[in-house]
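> Got a sequence here, can you build the structure:
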Amino acid sequence: MRYALYFTPPKDDPLTSLAALWLGRDAFSDEIFSDKAIGPVPAGHAELTADPRRYGFHATLKAPFELAGSVTERDLLDVAAEFASQTKAFTIPELVLGQIGHFFALVPGSLHQPLQDFASRVVKTFEPFRAPLSDHDVARRQPEGLTEPQRANLLRWGYPYVNDEFRFHMTLTGRVPAERQAEMHDVLLERFADHTGKPLDVSGLAVFIEDERGAPFTVRSWLPLAGA
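As a prediction, this is how the structure comes out:
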């Protein structure tokens, strides 16, 4: 079993519902949705959303990890609850549609330091719960293609994109072929128009679980931040 610390809006948030329909699965309930549930979609929609569908709608804070041998799930959940209760909710000023390489995601309109600081605190607070990466897991990250700071992060924190390398993103697609990127951009811009160009409340911390490697990630616990 693996665990992850993610951000996702609350279960009943309109963005959560819309993203679940778009991806084809709700990470809170594990309910599956067919393309028919959201109306017209691009050709190959199910394939183009397969990877983010498995992970559920989220932004990674602490990437998936196996528990260290000295701790239990109860320990993790207790510390997560304490962390959330002592961390103030805040707002990202603007959410926009972004393209990162060959995939699309909802991202902040500009770098927001409170968000960077929040993510870094999550990484460091929950590091004692993470078992060391196996050689296979390190190789899977293709360290030869990472920058030196990213390789150092991978070995120190188990994930390349933390601290100064962290960029908040809520993934909406897998890899989209170059010839289809303009079409996908327009579809997503229309589909998520009610949520882009507007603030996003960071009001909770979610513990996700993966029962076995390759299984869908589901929400084990969603914890409101202080003042949310």
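
> From now on I want contacts and neighbour counts done on CA atoms only, so please keep to that.
OK.

> This structure: helices as residue ranges?
14-23, 45-48, 50-55, 73-85, 113-125, 135-140, 148-157, 181-191 (DSSP state H).

> The closest residue to Pro177 other than its chain neighbours: neighbouring residues, count only.
Distance criterion CA to CA, 6 or more residues apart in numbering; nearest residue to Pro177, sequence neighbours excluded, is His102 at 7.1 Å. His102 is flanked by 12 other residues according to other CA atoms under 10 Å.

> Looks like His102 contacts Glu179 (just checking).
No - look at His102 against Glu179 with CA atoms under 8 Å: they stay out of range, at 10.7 Å.

> The most centrally placed residue in the chain: what's it in contact with?
Computing the C-alpha centroid of the chain and ranking residues by CA atoms, centre = their mean puts Ala59 first, at 2.5 Å. By CA atoms under 8 Å, 6 or more residues apart in numbering, the contact list for Ala59 reads 6-8, 168-171.

> Ala80: which of those is nearest?
Tyr6 (11.3 Å; CA to CA).

> ok, now which ones touch that closest one?
Per CA under 8 Å, 6+ apart, neighbours of Tyr6: 58-63, 205-208.

> Pipe those into JSON lines and attach distance to Glu31 per row.
Compiled in JSON lines, these are given as follows (distance: CA to CA, whole Å):
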{"residue": "His58", "distance to Glu31": "16"}
{"residue": "Ala59", "distance to Glu31": "20"}
{"residue": "Thr60", "distance to Glu31": "21"}
{"residue": "Leu61", "distance to Glu31": "24"}
{"residue": "Lys62", "distance to Glu31": "24"}
{"residue": "Ala63", "distance to Glu31": "23"}
{"residue": "Leu205", "distance to Glu31": "21"}
{"residue": "Ala206", "distance to Glu31": "18"}
{"residue": "Val207", "distance to Glu31": "18"}
{"residue": "Phe208", "distance to Glu31": "15"}
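
> Another for comparison:
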Amino acid sequence: MNGFARYALYMVPEGDFYRKGADWLGWDSAEGRACPQTALADLPKPAGAITATPRKYGLHATIKPPFRLAPGMDEDGLDKAARAFCAGLAPITLPPLAIQRLGGFVAAVPTQPSADLQALASATVAAFEPFRAPLTEGELAKRHKSRLTPRQEALLTRWGYPFVMEEFRFHITLSGALPQPEGDRLRDILAAYFAPLLANPVVIDSLCLMGEDQEGLFHLLHRYRFSG
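Alright, predicted model coming up:
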């Protein structure tokens, strides 16, 4: 591991869901390569345009948002900390996922909330905070352009990201922002595409350390299994 601009801790699906999702986005973070995008009929826009924003992150759900390493921290230390942290965690089971519109984009989200998932996300954000470099003035200014609540502003200041702790919502992003009619149409298309894989509960038994390369693409560097 070296030469990465930022790091993150993601939940990355495995098996058929990962394969279908990576093929839809056109980027396989596990293999570190582009892949031909699945051709779906009746899309509101070309698949490449719909997925341009989420593609660079790969198929994932954010747990610890992307961050630059703080002064004095290095990749080996981050790897060791992630290994130790995940060794103390037990797997958690989520209810089945559903394809929904979330704000302006389409995502796979749990059909019911999970207190265990919220606790995992909050613990992960806090545990790896020592590795995060403070946001630059430019990064803060970019975030302040969004319509954040006072609480989200406070979370941004404390944790470097506004949608953590009680504001966290687990989601696997499948599109960029779309107007409502186009988003509704894509939601239905992707619900049919993923339908065979949405019936069962989802087990989270690992987190993945991700690295962002110089082109802005995220690579899966290591998967840490929970063994607590």
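
> Got a TM-score for the pair?
Scored against TM-score structural alignment, normalised by the length of structure 1, the superposed chains reach a TM-score of 0.93; 222 aligned residues with a CA RMSD of 1.4 Å.

> what do we get in structure 2 for the residue nearest to the centre of structure 1?
For Ala59 of structure 1, the aligned residue in structure 2 is Ala61 (criterion: TM-score structural alignment).

> Equivalent analysis for Val96 of structure 1, please.
Match for Val96 of structure 1 (TM-score structural alignment): Ala98.

> my guess is that match meets Val106, correct?
No - between Ala98 of structure 2 and Val106 there is no contact, the gap being 10.3 Å when judged by CA under 8 Å.

> between the two, who's got more neighbours?
Val106 (26 against 21).

> Double-check the more buried one against Gln180; I have them as touching.
No - using CA under 8 Å as the test, Val106 of structure 2 is too far from Gln180 to be in contact (10.3 Å).

> how many neighbours does the closest residue to Trp157 of structure 1 other than its chain neighbours have?
In space, and not counting its chain neighbours, Trp157 of structure 1 is closest to Glu127: 7.0 Å by CA to CA, 6+ apart. Using other CA under 10 Å, the number of residues around Glu127 of structure 1 comes to 18.

> go on, Ala133 of structure 2?
Counted with other CA under 10 Å, residues neighbouring Ala133 of structure 2 total 16.

> now do Glu137 of structure 2
Other residues lying near Glu137 of structure 2 total 9 when counted by other CA under 10 Å.

> likewise Pro177 of structure 1?
Count around Pro177 of structure 1 with other CA under 10 Å applied: 12.

> What lines up with it in structure 2?
Match for Pro177 of structure 1 (TM-score structural alignment): Pro179.

> doesn't Leu102 make contact with its match?
No - taking CA under 8 Å as the definition, Pro179 of structure 2 is not a contact partner of Leu102, at 11.8 Å.

> separation between Leu95 of structure 1 and Pro132 of structure 1?
34 Å (CA to CA, to the nearest Å).

> I misspoke; the intended subject was Phe126 of structure 1.
Phe126 of structure 1 sits 13 Å away from Pro132 of structure 1, going by CA to CA.

> Count residues in the vicinity of the corresponding residue of structure 1 for Leu198 of structure 2, would you?
Taking TM-score structural alignment, the alignment pairs Leu198 of structure 2 with Thr196 from structure 1. Neighbour count of Thr196 of structure 1, defined by other CA under 10 Å: 19.

> Would you quantify the distance from Thr196 of structure 1 to Asn163 of structure 1?
Counting by CA to CA, the gap from Thr196 of structure 1 to Asn163 of structure 1 is 25 Å.

> What of Ala226 of structure 1?
Counting by CA to CA, the gap from Ala226 of structure 1 to Asn163 of structure 1 is 23 Å.

> In terms of packing, which of the two has more residues around it?
Comparing Ala226 of structure 1 with Asn163 by other CA under 10 Å, the one with more neighbours is Asn163, at 19 against 15.

> Can you tell me, leaving aside adjacent residues, what's nearest to the more buried one?
Using CA to CA, 6+ apart, the closest residue to Asn163 of structure 1 is Ser120 (5.2 Å).

> swap in Pro95 of structure 2?
Per CA to CA, 6+ apart, closest to Pro95 of structure 2 is Pro201, 4.6 Å.

> hang on, isn't the one you found packed against Thr93?
Yes - in this structure Pro201 of structure 2 lies within contact range of Thr93 using CA under 8 Å: 6.5 Å.

> So for the biggest strand by length in structure 1, what gets flagged as buried?
Longest strand of structure 1, by residue count under DSSP state E: strand 90-100. For strand 90-100 of structure 1, the neighbour count (16 or more other CA atoms under 10 Å) marks 90, 92, 94-99 as buried.

> Tell me roughly how far that strand lies from structure 2 on average.
If you overlay the two and look at strand 90-100 of structure 1, the average distance to its match in structure 2 is 1.2 Å (mean CA distance after the TM-score superposition for structure 1).

> neighbouring contacts of that strand?
Contacts of strand 90-100 of structure 1 (CA under 8 Å, 6+ apart): 104-110, 112, 114-115, 188-189, 195-203.

> rerun at 7 Å
Strand 90-100 of structure 1 is contacted by residues 104-109, 112, 189, 196-203 when judged by CA atoms under 7 Å, 6 or more residues apart in numbering.

> swap in stretch 130-141 of structure 1?
Defining contact as CA under 7 Å, 6+ apart, one finds that stretch 130-141 of structure 1 is touched by 65-68, 158.

> Tell me the span between the first and last residue of it.
This stretch, stretch 130-141 of structure 1, spans 17 Å end to end (CA to CA).
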